[in-house]
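[1] predicted model and sequence below, questions to follow.
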Amino acid sequence: MADYDVAIIGAGAAGLSVAAFAAQLGLRVALFERGRMGGDCLNHGCVPSKALLAAAHRAQEARAAGRFGIRLPPPEIDWAAVRAHVRGAIARIAPNDSEERFRALGAEVIRASAHFVAPDAIEAGARRYTFRRAVIAAGSAPAVPAIPGLAEVPYLTNETVFELEDPPGHLIILGGGAVGLEMAQAHARLGCLVTVIEAAPSIAPREDPELVEGLRRTLKAEGIALREGAALRRVEPDGAGGLAAVLADGSRIVGTHLLLAVGRAPRLAGLDLPAAGIQATRQGIATDLALRSVSNRRVWAAGDIADPQGLGPRAFTHVAACHAAIVARSMLFRLPARLDYAALPRVIHTDPELAQVGLTEAEARAAGHAALGILRWPLSENDRAVAEGRPEGLVKLVTTPRGRLLGASVLAPRAGDMAGLFGLMIGRRLPLSALAGLVLPYPTLAEGAKRAAGEFFLPRLLSPAMKRLADLLIRLP
């Protein structure tokens, strides 16, 4: 008889979700974690970054209060207090992910590094554990690129940047994706000089260029230097504890700190996957669309470390939760399950936020949708945005010619809060008329979504034929 019904490697977002569900079903669950409970999201990612951004946004609001007729002195940044706020946010959420909670749910939490020794066995802390089913949820780590000179200078990742006891004098960020841009704005608003180096022609290279341009203007207006299409040739020490980034064009950027934000790498090392016959790629554990290993039918993968065939990995906490639901359906109940990212949201949590659900215009065309409807509604036409003095932004919808929503892009304050509305539309394949006819409270930014959807029907409603029909009907008794 196996020691456990379900063995889970990794107590991050995905592993904890599976463990909680399986344990509450009364199954014998072993949860292996060598580091901090809660994984990257709680300790190094979503929670601390959003806490830091919250402090930074308050500082910026104080600077901008004059436009509302409120005179305030320039904000004074107490770095120690900002750090205390970040640590406090982590501490308040930590009990939800704690050993005590999961032991109370019935899981056995084993604080040791785990690796496979057989297709149905794991070794941890010099002890062997057998299982009926296993879930690999070991997550991912910050990617460290092979940059000449990197070994000679100190550098930061998302796992260390929140531990700085003093604010950076000049933070150089390598990578202009979500993490890089969020940390750039956070530190700039907290009084640091910031330079972002992005090798691609544009920051946020995956996002819709039309909306990226608006975000770019905001970041530049706040003093963030953006070096786009810039290849980094090497880094080297400069002065007392400083460093310099030397670009391919010969320019030299001198800073005090370097933050690497160029992506994630799956935590495969140390798992000894061959011992269990588990196939892996450079991107993670190879699975089918039910997240089951393609080579060991006892094993599933979830979260950043999963590499589902045809879809690839996604390093988002909400994807980890989605994966946990798929695993529960497939592994625990033997029900059909199939991962689908058609309505998957992603958000760059800057201010304004850039949210994307489904396909961008470029992605839709690349997917073979030659004929598209493009609907736009600028925030300058949204009463709530105007009232709050934030009229810069855009809602952009990508539809089929028949009015089915394929994707939505939003640049707006709290744009991520609209993502659920678009996700429901795409995921449930609701007609665009459902959004256009929705009654929303006034005034809200979400009205921009409704008004953009209404643009699909407006030309038909105001066509000459409809005008003639209205003229005829009004004459009837």
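    Looks like it arrived, so ask away. Residues are numbered from 1 along each chain as shown.

[2] hey, let's count contacts and neighbours off CA atoms from now on
    Will do.

[3] which element follows the strand ranked longest in the chain toward the C-terminus?
    Criterion DSSP state E: the longest strand present in the chain is strand 127-136. The element immediately downstream of strand 127-136 (helix or strand, assigned by DSSP states H and E) is strand 140-142.

[4] got the buried residues for that following strand?
    In terms of neighbour count (16 or more other Cα atoms under 10 Å), strand 140-142 has its buried residues at 140-142.

[5] which one of these is nearest I305?
    Nearest to I305 among the buried residues of strand 140-142 is S140, at 6.1 Å by Cα to Cα.

[6] which residues does that closest one contact?
    264-267, 304-305, 315 (Cα atoms under 8 Å, 6 or more residues apart in numbering).

[7] please tell me how far it sits from R111.
    Noted for S140: a distance of 18 Å to R111, by Cα to Cα, to the nearest Å.

[8] what do you get for I90?
    From I90 across to R111, the span is 20 Å (Cα to Cα).

[9] same question for A434.
    Distance, A434 to R111, using Cα to Cα: 50 Å.

[10] hang on, E159 packs against H44?
    Yes. Between E159 and H44 there is a contact under Cα atoms under 8 Å: 5.0 Å.

[11] what is the end-to-end distance of stretch 297-317?
    25 Å.

[12] same question, stretch 290-302
    Termini of stretch 290-302 sit 10 Å apart (Cα to Cα).

[13] residues in contact with that stretch?
    The contact list for stretch 290-302, computed with Cα under 8 Å, 6+ apart, reads 14-15, 119-120, 132-137, 276-279, 285-288, 306, 308, 320, 323-324, 326-327, 330-331, 336-339.

[14] how about stretch 181-192?
    49, 52-53, 55-57, 59-60, 77, 167-171, 173, 193-196, 219, 222-224, 348-350.

[15] of all the residues in it, which ones are buried?
    For stretch 181-192, by 16+ other Cα under 10 Å, it's 181-192.

[16] same question, stretch 24-38
    Those would be 27-34, 36-38, for stretch 24-38 by 16+ other Cα under 10 Å.

[17] how far does it stretch from start to finish?
    With Cα to Cα as the measure, stretch 24-38 spans 19 Å from end to end.

[18] what does it rub up against?
    For stretch 24-38, the external contacting residues (Cα under 8 Å, 6+ apart) are 3-13, 15-16, 19, 22-23, 43, 94, 97-99, 105-114, 124.

[19] before we move on, what about stretch 42-51?
    Here stretch 42-51 makes contact (Cα under 8 Å, 6+ apart) with 36, 40-41, 85-87, 89-90, 93-94, 158-160, 162, 182-183, 317, 349.

[20] try 7 Å this time
    Residues outside stretch 42-51 that contact it (Cα atoms under 7 Å, 6 or more residues apart in numbering): 41, 86, 89-90, 158-159.

[21] buried stuff in the host helix or strand of R234?
    Using DSSP H and E, R234 sits within strand 232-238. Within strand 232-238, the residues that count as buried by 16+ other Cα under 10 Å are 232, 234-237.

[22] want to compare, so here's the second one:
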Amino acid sequence: MAAEMGLKVLAVESRNVGGDSSNTGGIPSKALLAISEKNPMMAEPFARINADINHIRENKLTSLMEKADILVGQGPAAFVNDTVIRVGDEEYTGKDIFIATGTRPFIPPIEGLDKVDYLTNENLFQLEAIPQSLTFIGGGAIGCEMSQAFARMGCKCTIVHDRPWLLPNGEKEAGELLQQGCEKLGIEVYNAQIITRVSRRENGNIVVHTREGLEIESEKLMVAAGRSYDFSSLHLENAHVDYGRKGITVDDYLRTTNKHVYAIGDCNGSYLLSHAAMHQGMLAFMNTMMMPPLKKKYLKYPVPWTVFTEPQVSHVGRTSAELDAEHVDYEVVETKYSDYDAAVAENKTEGYVRVYCSSAGQIYGVSIVGANSGEMINEWALAIQHDIGLYDLMMTMHSFPTMGYLTQRIGENWMMKKMKPGLVKRLLRFLF
């Protein structure tokens, strides 16, 4: 955006253009999911994925940066002072500097883990073949998505983690439905397990031991236990930029403790999602040009997320647990896929749309589990962002028979609940 507006821009990337999502995260993982669904017996799937990623990087991502100066693979950037960075032996000065360094896989301090060869999202797609068996440490998005992909391709998969349900940042019922979907694919799921150590058998297999007495043996082990920060190479102290265990400190406008330095995306710890990072980058750039009354507060924008499993799981806004913790009075309005004739006809009856709202229809949060939830959740994000209530969604005509029609049905169900009180019924009898 800055380069298109004629500003002089320098981008520094120590590894590959496109960052984690394009190279080792969302894009290759969705490619593997698509292969597992459409062609699970494909020979050398990882070679195909890497060829596509290289094509995207060389022909799409690089073209986006043509109007900017870009340094790739010449080493990480380090702050010299408030306005100067060093890359290799060269120094560069910028009026405004944006930190968008992302995160790396978190490696838990488990005894014996450093003695075995384990996978993370950074080397998963370098495999040459699908293993016979694979254990995932972690029941979040990466572990759930990849376990389903590998299971469809003939790998015996197991998920073990210390949280009470899968996708622990979401709703409990969503995690339970997802577990059922995993088990249908033959995936074994072990919740609330504390891993004490990892060992290797004489046959080369890896064993995960838990405090609860489990011993889970597999050919390969993948660590998908969250993300971690490493700012050591940046020398943030030289630029008077504060950071902590949960990332770089930013204000409402994404400025760090140095008002000319912004931290966007994973590195500020707010939302570890690539689309949140892209959105924050846009807001931060806009904020460099705006006077205080017009600056954009990034936390005012709700962040939808989707896990591309079977069933798909999506959410935006606050969860029921968050509302309970905040002592917010709310109603629950729900419709099930199994009650919708189009979903029945397409054999997509698993799941629900659930909305947490005020009695007047103000939307606090939405959880969708089921087909096309990743497409449907964006309308709910728009509604929350612009304070559009359930009445307006009900009065918005939705195309039928799409899954998105369930959004309108939620509005209808909410209105039906309002029609139940005796006073309303007596009024209607009087009028009609």
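    Cool, got the structure. The structure presented is a predicted model; accordingly, all values stated were derived computationally and were not measured.

[23] hang on, the earlier thing: neighbour-wise, which of A434 and R111 of the first structure wins?
    Counted by other Cα atoms under 10 Å, A434 of the first structure and R111 do not tie: R111 has more neighbours, with 17 against 12.

[24] can you say which of the contacts of stretch 290-302 of the first structure are buried?
    Among the contacts of stretch 290-302 of the first structure, those scoring as buried are 14-15, 119-120, 132-137, 276-278, 285-288, 306, 308, 320, 323-324, 326-327, 330-331, 337, 339 (criterion: 16+ other Cα under 10 Å).

[25] counterpart of P167 of the first structure in the second structure?
    Here P167 of the first structure is matched to I130 in the second structure, going by TM-score structural alignment.

[26] hang on, that match in a helix?
    No. Counting by DSSP: H, G, I helix; E, B strand; the rest coil, I130 of the second structure is not found in a helix; it is coil.

[27] quick check: chain neighbours aside, which residue is closest to it?
    C155 (6.8 Å; Cα to Cα, 6 or more residues apart in numbering).

[28] just to confirm, what residue in the first structure is aligned with that neighbour?
    By TM-score structural alignment, C155 of the second structure lines up with C192 in the first structure.

[29] D117 of the second structure now?
    Alignment note (TM-score structural alignment): D117 of the second structure maps to P154 of the first structure.

[30] and the strands in the stretch 301-450 of the first structure?
    306-308, 345-348, 353-358, 373-378, 394-399, 405-412 (DSSP state E, counting those that start in this stretch).

[31] corresponding residues in the second structure for the fifth one?
    What that stands for is strand 394-399 of the first structure. Residues 352-357 of the second structure are where strand 394-399 of the first structure lands when matched by TM-score structural alignment.

[32] which residues touch the aligned residue in the first structure for R227 of the second structure?
    Alignment note (TM-score structural alignment): R227 of the second structure maps to R264 of the first structure. When contacts are counted by Cα under 7 Å, 6+ apart, R264 of the first structure touches 140-143.

[33] give me the nearest residue to the most centrally placed residue in the first structure, chain neighbours excluded.
    Closest to where the C-alpha atoms of the first structure average out (Cα atoms, centre = their mean) is F316, at 4.5 Å. Distances taken as Cα to Cα, 6+ apart place D304 nearest to F316 of the first structure, at 7.3 Å, with adjacent residues excluded.

[34] translate the one you found into the numbering of the second structure.
    Matched to the second structure by TM-score structural alignment, D304 of the first structure sits across from D266.

[35] pretty sure its match contacts I99?
    No. Shown here, D266 of the second structure and I99 do not form a contact pair, counting by Cα atoms under 7 Å, at 10.0 Å.

[36] in the stretch 101-250 of the second structure, which spans are helices?
    For the stretch 101-250 of the second structure, the helices defined by DSSP state H, counting those that start in this stretch occupy 141-152, 172-184.

[37] which of the ones you listed sits closest to E334 of the second structure?
    E334 of the second structure sits nearest to helix 172-184 of all the helices of the stretch 101-250 of the second structure, at 12.9 Å, using Cα to Cα.

[38] which other residues reach the closest one?
    148, 165-167, 310-311, 313, 369.

[39] what are the buried residues along that helix?
    Buried residues in helix 172-184 of the second structure, counted by 16+ other Cα under 10 Å: 172, 174-175, 177-182.

[40] would TSV of those residues with distance to N205 of the second structure be doable?
    Output for the buried residues of helix 172-184 of the second structure, formatted as TSV (distance: Cα to Cα, whole Å):
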residue	distance to N205 of the second structure
K172	33
A174	33
G175	29
L177	31
L178	28
Q179	25
Q180	27
G181	27
C182	23
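
[41] quick one: which of those residues is nearest Y330 of the second structure?
    Once Cα to Cα is applied, the member of the buried residues of helix 172-184 of the second structure that ends up nearest Y330 of the second structure is K172, at 17.7 Å.

[42] residue in the first structure paired with that closest one?
    Looks like K172 of the second structure aligns to P209 there (TM-score structural alignment).

[43] quick check: that match vs L394 of the first structure, distance?
    12 Å.

[44] for G39 of the first structure, same thing?
    G39 of the first structure sits 35 Å away from L394 of the first structure, going by Cα to Cα.

[45] same check, this time on L226 of the first structure
    22 Å.

[46] and for the equivalent of A383 of the second structure over in the first structure, nearest residue in space, chain neighbours not counted?
    Using TM-score structural alignment as the criterion, A383 of the second structure maps onto M425 of the first structure. Nearest non-adjacent residue to M425 of the first structure, counting by Cα to Cα, 6+ apart: L405, 7.0 Å away.

[47] contact partners for Q362 of the second structure?
    Q362 of the second structure makes contacts with 387, 389-390, as judged by Cα under 7 Å, 6+ apart.

[48] do the same with A146 of the first structure
    Counting by Cα under 7 Å, 6+ apart, A146 of the first structure has no contacts.

[49] one more: V410 of the first structure?
    Contact analysis of V410 of the first structure by Cα under 7 Å, 6+ apart lists 354-356, 394-396.

[50] with neighbour count added, can I get the residues you listed in a markdown table?
    Formatted as a markdown table, those follow (neighbours: other Cα atoms under 10 Å):
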| residue | neighbour count |
| --- | --- |
| L354 | 28 |
| A355 | 25 |
| Q356 | 28 |
| L394 | 25 |
| V395 | 26 |
| K396 | 26 |
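
[51] quick one: P441 of the first structure from R384 of the first structure, how far?
    Between P441 of the first structure and R384 of the first structure the computed distance is 11 Å (Cα to Cα).

[52] between those two, which one's more packed in?
    More crowded of P441 of the first structure and R384, by other Cα under 10 Å: R384, with 19 against 9.

[53] that one contacts P443, doesn't it?
    Yes. Using Cα under 7 Å, R384 of the first structure makes contact with P443 at a distance of 5.2 Å.
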